[in-house]
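J.: Can you look at this prediction? I've put the sequence above it.
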Amino acid sequence: MNTKFKRNIKIGYAYNFFLQLNITSAIWVLYLSFKGMSLAEIGILESIYHITGLLFELPTGAIADLHGRKFCVVLGRAVNLLSCILMITSKSFMGFAVSFILSSAAMNLNSGAAEALIFDSLKELGEEDRYKKIWGQLAFVMSMSQGTAVLLGGILADIRFLYAYIFGTFVQMLALIVAFNFSEPTIHKPYMDKHEENRSGKILMDQLTLSIQALKGRKTVMYAILFSALTGSLQTTVFFYSQKYFSDMGLTKTIIAVICAFGSFIEAISSKYAYSLEKKVRLKGTLICICALSIISLAGLALWRKYSVLFYIMTTVSGGFAYTIMSDYINSRIPSAYRATILSFDSFSFSLFMIFLFPLFGFMAQRTGFEATFGATALICIPLMIFLTNRLTWHDNEDVKNVKVLEKQDEPIAARQIS
């Protein structure tokens, strides 16, 4: 029994490598422009992607808790495969819009489920305390894969865009094949009885309701989710717009690809060793470090263009630290029966931040320039980051004491809610 869950961890490395080997991630804007889409249409397509994320994120998390993490992971890769095919064959805005909707839904299906699958596999082995280190190593693999993807995408796109998308589709086929090899961890759902198994709609709504109920006594988990989403959206926004920022500075596409790839490598290192940093300076010290790096990097991008590459790299360091530490913090404080659903709140929050931050950044950069926009972003986001850090560290000890008590309360709460 334990062997298959140990195998899940090994499979997780291969799966996440192929998942993040998305060589079209850094060229999709150029590709859509090549296919005849205007910048306005491209912006609308990006909005469609994140709006879809908001609509599907929580239901897909609940589906993973109810029908299995493996089920959602496999379904997500199958849906994404359809999205890749549409990106190759579509010639109209509507075709690309459907592709973006499918791509977002596929990411929703994977987001909470894949993370929950790894944590619950370790829980089956009684090794939850290893999650921080394991997830850091997985994050290392994913970041290295992303860096490789940026280089491959740039090379293939210079030859022909079609080659990049065909290769990307082949990689997604490999990810789907690997996903079939996962074993489903056992998730105890005390409120599910034989009569209710056929009432899927009611059960789905109940799962969402009970997950919110489980969060009520875990306020710092909600703060952690918001902190994770904020740092993730900041790093993503800087990543995409820095490519244009560097291009305006006169850097070639090849040099920009090398910078992004190096950034992914640095992010991989920081993700892998984030647990070591937290072990030395504890949670509060790590969060302060993430805040300090974010402040310095955004201020640097705004004020010292000459050293913009260095400040860009700093954003990848803070992103790597936050990704690993927040994942462990959240997972260690939520019950397995609602894990994928609650983790979906993280992706939901990320999409919410992106819907506002990404287009606002682009609008401001077009009107006032990148330097002023980086500065404005710092003035808007950094105070919120500091506030969340304060709330997390202030209430963390109390929340740790309450976790075991709350876990005992979850089952009777569920029983009362459903009955």
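T.: Arrived safely. Residues are numbered from 1 along each chain as shown.

J.: switch to C-alpha atoms for all contacts and neighbour counts from now on
T.: OK.

J.: Check which helix or strand residue 403 maps to.
T.: Secondary structure from DSSP states H and E places residue 403 in helix 370-418.

J.: and what of residue 213?
T.: helix 200-216.

J.: name the helices or strands packed onto the helix or strand following that helix?
T.: Next in sequence after helix 200-216, counting helices and strands by DSSP H and E, comes helix 219-248. If you count contacts as 3 or more CA pairs under 8 Å, 6 or more residues apart in numbering; DSSP states H and E, helix 219-248 packs onto helix 253-272, helix 308-331, helix 339-368, helix 370-418.

J.: And here is the other one:
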Amino acid sequence: MKFKVKSNIWKLYGYYFFHNFILAYVIERLYWQQRGMSIQQVVYTEIIYAVIIIILEVPTGYWADAWSRKNLIVIGSILTCLEFIILIYACEFWHFAFAVGVAAVQKALCSGATNALLYDSLKVINYENDFEKILGRIRFFDYTAATLAALMGSILGVKLGFVSNYWLSLVSTIISLVFAIMLIEPNINKRECECRDKEYIKQSIDFLKGHKSVRFVLLIGIFIGANIVYLDEFWQIYLNEINIPVIFFGLISSLNSIIVSISSLCAYKIKGRFDEGKLFLILIIIFSFSFILMSFTKSINGLFFIALIYGSSGIIQPLVSGYLHHRIESSYRATIESFQSLALRVMTMTVGLVFGKIASKFSIFEGFRFIGVVSIVYLVYYAVNKSKNDLNVKARKS
């Protein structure tokens, strides 16, 4: 039995690789635009995506614990295949909205189930101390697949047409589904993973109320995550507007992924050399003014500011995650992460509604300028309140 469960490790490598080997992503916005989707309509689909995840995130976590992690992963994989089938034939707003809704359900189903299944598998074979190492390898497969897909996708999209990328992505998701079906459900004691009840939620809220610095840092992650979403979604439109050929999109996407990877790996080394409060301040300044400068740059030089945005966010996100996990008790760590995710989706919708209207009425440059202005407003808030929140509160020993 242990040998079968151990096989889940390489099966998850395969699952994640093909789940992220999506050639469609590098030309996604151009394909949607080609099929009649405006920027405002894309933002509406982002809101649909966020709302569905907000509704389903906590219930699906319960289902994974009480029923089956593998079954949720398999159902999610089937939904991913369905998403691409819909997108291949989509030509109206409601088609794209339906596909995004399917993607949101998939995300909610699998977001906690995959990590839980991995940890349970390692626990069965007494390798649970290697969880971070195995998870790091999985992320390596994520980035490798995304980089290869971006490089291939831009070339094939130009040579064969954008829709060909969606057919090839469908093939990749089917292979990912096969790996999901091959997974083995570990035998675990259900009493060890009973669903969080109202008491856990209350304890989580009480914890946040009593820890100002944690709330303050939590907001940094929420803010950065909500704003970076719209660069992730519309960088292709920006590149198209500054007359960069589509064939180079894959190379640029790959370079951005490499920047995020390297900056994330360097985050903890940088942390040890600076006061955390000052470090966050410097990174938020870079993040905010890069958006402003990018919005005024209508040439290839805009790529430099995009790199700065991805580089600063690549450092911020692991620092925020590390800060929180070192100070949150294990008993309600996941619950507080759920609160962060819910708040992130709400902020994403709020920013997106205004961003979409501005970008649709004027241009993508004005849309990103709005995000830059919002970022500077947050920067002022952070600078004013930094001294009121001691970010050097000692981490919890656990």
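T.: Looks like it arrived, so ask away. In this text, all values refer to a predicted model and were calculated from it rather than measured experimentally.

J.: Can I get the helices and strands packed on helix 219-248 of the first structure in TSV including mean neighbour count and distance to residue 43 of the first structure?
T.: Output for these, formatted as TSV (neighbours: other CA atoms under 10 Å; distance: least, CA to CA, whole Å):
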stretch	mean neighbour count	distance to residue 43 of the first structure
helix 253-272	22	22
helix 308-331	23	23
helix 339-368	21	8
helix 370-418	16	18
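
J.: could I get these as JSON lines with distance to residue 77 of the first structure?
T.: Below are these laid out as JSON lines (distance: least, CA to CA, whole Å):
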{"stretch": "helix 253-272", "distance to residue 77 of the first structure": "23"}
{"stretch": "helix 308-331", "distance to residue 77 of the first structure": "22"}
{"stretch": "helix 339-368", "distance to residue 77 of the first structure": "17"}
{"stretch": "helix 370-418", "distance to residue 77 of the first structure": "31"}
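
J.: Residue 139 of the first structure is nearest to which of those?
T.: Residue 139 of the first structure sits nearest to helix 253-272 of all these, at 5.7 Å, using CA to CA.

J.: Next, the mean deviation of that closest one compared to the second structure.
T.: Here the mean offset of helix 253-272 of the first structure against the second structure after fitting is 2.1 Å, by mean CA distance after the TM-score superposition for the first structure.

J.: Tell me the residues of the second structure aligned with that helix.
T.: The aligned range for helix 253-272 of the first structure in the second structure is 246-265, by TM-score structural alignment.

J.: For whatever residue of the first structure lines up with residue 157 of the second structure, give me its contacts.
T.: Superposed on the first structure with TM-score structural alignment, residue 157 of the second structure falls opposite residue 157. Contact analysis of residue 157 of the first structure by CA atoms under 8 Å, 6 or more residues apart in numbering lists 27, 163-164.

J.: so which strand or helix has residue 157 of the first structure?
T.: Here residue 157 of the first structure is assigned to helix 131-159, by DSSP H and E.

J.: List the buried residues of the helix or strand following that helix.
T.: Next in sequence after helix 131-159 of the first structure, counting helices and strands by DSSP H and E, comes helix 161-179. Of all the residues in helix 161-179 of the first structure, those buried under the rule 16 or more other CA atoms under 10 Å are 161, 163-165, 167-169, 171-176, 178-179.

J.: try stretch 33-50 of the second structure
T.: 35, 37-50.

J.: Tell me how many other residues crowd residue 94 of the first structure.
T.: 11 (other CA atoms under 10 Å).

J.: same check, this time on the one 4 residues further on
T.: Using other CA under 10 Å, residue 98 of the first structure is surrounded by 19 other residues.

J.: now do residue 159 of the first structure
T.: 11.

J.: do residue 76 of the second structure as well
T.: 24.

J.: What distance do you get for it to residue 60 of the second structure?
T.: According to CA to CA, to the nearest Å, residue 76 of the second structure and residue 60 of the second structure sit 11 Å apart.

J.: Report all helices and strands that the helix or strand containing residue 60 of the second structure contacts.
T.: Assigned by DSSP H and E, residue 60 of the second structure belongs to helix 39-66. If you count contacts as 3+ CA pairs under 8 Å, 6+ apart, helix 39-66 of the second structure packs onto helix 93-110, helix 333-361.

J.: Distance to residue 306 of the second structure added to those, as JSON lines?
T.: Shown next, in JSON lines, are these (distance: least, CA to CA, whole Å):
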{"stretch": "helix 93-110", "distance to residue 306 of the second structure": "26"}
{"stretch": "helix 333-361", "distance to residue 306 of the second structure": "17"}
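
J.: if we can go back for a sec, closest to residue 206 of the first structure out of the helices and strands packed on helix 219-248 of the first structure?
T.: helix 370-418 (7.2 Å).

J.: Which among the helices and strands packed on helix 39-66 of the second structure is found nearest to residue 286 of the second structure?
T.: Between those, helix 333-361 lies closest to residue 286 of the second structure; by CA to CA that is 19.6 Å.

J.: Could you give the separation of the closest one from the chain centroid?
T.: 12 Å (CA atoms, centre = their mean, to the nearest Å).

J.: That helix vs the first structure - mean distance after superposition?
T.: Mean for helix 333-361 of the second structure is 3.0 Å (mean CA distance after the TM-score superposition for the first structure).

J.: Which strands and helices lie in contact with that helix?
T.: helix 39-66, helix 198-210, helix 212-241, helix 364-385.

J.: who's in contact with residue 61 of the second structure?
T.: 109, 112-113.

J.: Quick one: which of those residues is the most crowded by neighbours?
T.: Busiest of the contacts of residue 61 of the second structure [other CA under 10 Å] is residue 109, holding 29 neighbours.

J.: Out of the buried residues of helix 161-179 of the first structure, which two sit at the greatest distance?
T.: Maximum distance among the buried residues of helix 161-179 of the first structure (CA to CA): 27.4 Å, for 161 and 179.
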